[in-house]
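Engineer: Build me a structure from this.
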Amino acid sequence: MRRTVTVLAGAAALSVAFTFQAAAAPGEFIAPNARAAAEVDYHGALQRQKNVIDSFKSAHGPNVYCVIVNPSAGINLSSALILANGGVGTTSVEASGYPTTSCDSRRDAITVVPVNNGRDVSASFTIAVL
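Structural biologist: Predicted coordinates:
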């Protein structure tokens, strides 16, 4: 009986440890001259951010990403300068602050498409909104 209690207590402690690891928030992006910035991995997960609340792969294309800027930041994305840089395996990155159907026509979304030699690819990227 004593062994059963010990094993169950150990299993409960492990499940709590794994739960806290899975809920890790993205780190803060230190970008003093940017109004918003994000680092996104090839899965679409937000790694670091400044005034960005979410990022994900769009349901409208396998290599299209949506980066959601915090509406309280007061940034008009359609008139902002958006700089994008791709990770390994990219030759360029297309980024648009205009509402697109790929990101459900959201005004707070930046549509991002990493490109390698003219073809869209699944890749990590960084963006900065100036």
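
Engineer: C-alpha only now, for contacts and for neighbours.
Structural biologist: OK.

Engineer: wait, what's in contact with the closest residue to residue 40 other than its chain neighbours?
Structural biologist: The shortest distance from residue 40 to any residue that is not its chain neighbour, by C-alpha to C-alpha, 6 or more residues apart in numbering, is 4.7 Å, and that residue is residue 46. Taking C-alpha atoms under 8 Å, 6 or more residues apart in numbering as the criterion, residue 46 is in contact with 26, 38, 39, 40, 54, 55, 56.

Engineer: from the residues you listed, which ones fall inside strands?
Structural biologist: Among those, the members falling in strands (DSSP state E) are 38, 39, 40, 54, 55, 56.

Engineer: my guess is the fourth one meets residue 67, correct?
Structural biologist: In this case it means residue 54. Yes - A contact is recorded between residue 54 and residue 67 when judged using C-alpha atoms under 8 Å, the distance being 6.0 Å.

Engineer: By neighbour count, which of the contacts of residue 46 wins?
Structural biologist: Within the contacts of residue 46, most neighbours by other C-alpha atoms under 10 Å means residue 38, with 29 neighbours.

Engineer: Another sequence for comparison is provided below:
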Amino acid sequence: MSLGAAPAPGVLEERYARLPAHQREKLNRIADTRRRLDAAARGAYEALREAQDDLRRARAALREAEEHTTRRTGGTLSLRQPDGRVMEFPARPWPPPELAQRVQRLEADVARLHAEHAAASAPAGVTTRLYERLLEHLGLRDLA
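Structural biologist: Okay, the predicted model is just below:
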């Protein structure tokens, strides 16, 4: 992007209007692609944030469950209740398989969404550079 003064109002529109039709079409296609890629990157980022929030909540639930575990001996599990009482339950594997599996699934989702976000963001940067080079070539650098 240029750091100079902005062109007078209407100058860019006039230069754009003087471009041959095929160059205007190409410029419009690049701008449309840039907008679509930006929207895809924003969507991937939002999905990533939601998955990270889900993962944070699942990890907090796992930590909370671990905090309430006092001891496991033989075939029983002693859990301390918020009011201080201790309750005995038949022992199960720890952490509970369903909670551990949920955390693993969420971690995999977050990793996948990170990759999708990176993939959606990378082409937008490439398209932006191509768009800026084309504008510079056409003498419309101030549009970038």
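
Engineer: quick one: TM-score?
Structural biologist: Scored against TM-score structural alignment, normalised by the length of the first structure, the superposed chains reach a TM-score of 0.30; 61 aligned residues with a C-alpha RMSD of 4.4 Å.

Engineer: on that earlier part again, now distance to residue 115 of the first structure too, for the ones in strands among the contacts of residue 46 of the first structure, in JSON lines please.
Structural biologist: As requested, these are arranged in JSON lines below (distance: C-alpha to C-alpha, whole Å):
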{"residue": "38", "distance to residue 115 of the first structure": "18"}
{"residue": "39", "distance to residue 115 of the first structure": "16"}
{"residue": "40", "distance to residue 115 of the first structure": "15"}
{"residue": "54", "distance to residue 115 of the first structure": "22"}
{"residue": "55", "distance to residue 115 of the first structure": "18"}
{"residue": "56", "distance to residue 115 of the first structure": "17"}
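
Engineer: and of those residues, the nearest to residue 126 of the first structure?
Structural biologist: If you rank these by distance to residue 126 of the first structure using C-alpha to C-alpha, residue 39 comes first, at 4.4 Å.

Engineer: Give me the helices and strands touching the lengthiest strand in the first structure, please.
Structural biologist: Using DSSP E to define each element, the first structure has its longest strand at strand 109-116. Secondary-structure packing of strand 109-116 of the first structure (3 or more C-alpha pairs under 8 Å, 6 or more residues apart in numbering; DSSP states H and E): strand 65-69, strand 92-96.

Engineer: all strands of the second structure, in order?
Structural biologist: Under the criterion DSSP E, the second structure contains strands at 69-73, 76-80, 86-90.

Engineer: I'd like these laid out as a markdown table, including mean neighbour count and distance to residue 109 of the second structure.
Structural biologist: Listed next are those as a markdown table, based on neighbours: other C-alpha atoms under 10 Å; distance: least, C-alpha to C-alpha, whole Å:
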| stretch | mean neighbour count | distance to residue 109 of the second structure |
| --- | --- | --- |
| strand 69-73 | 13 | 28 |
| strand 76-80 | 17 | 31 |
| strand 86-90 | 13 | 33 |
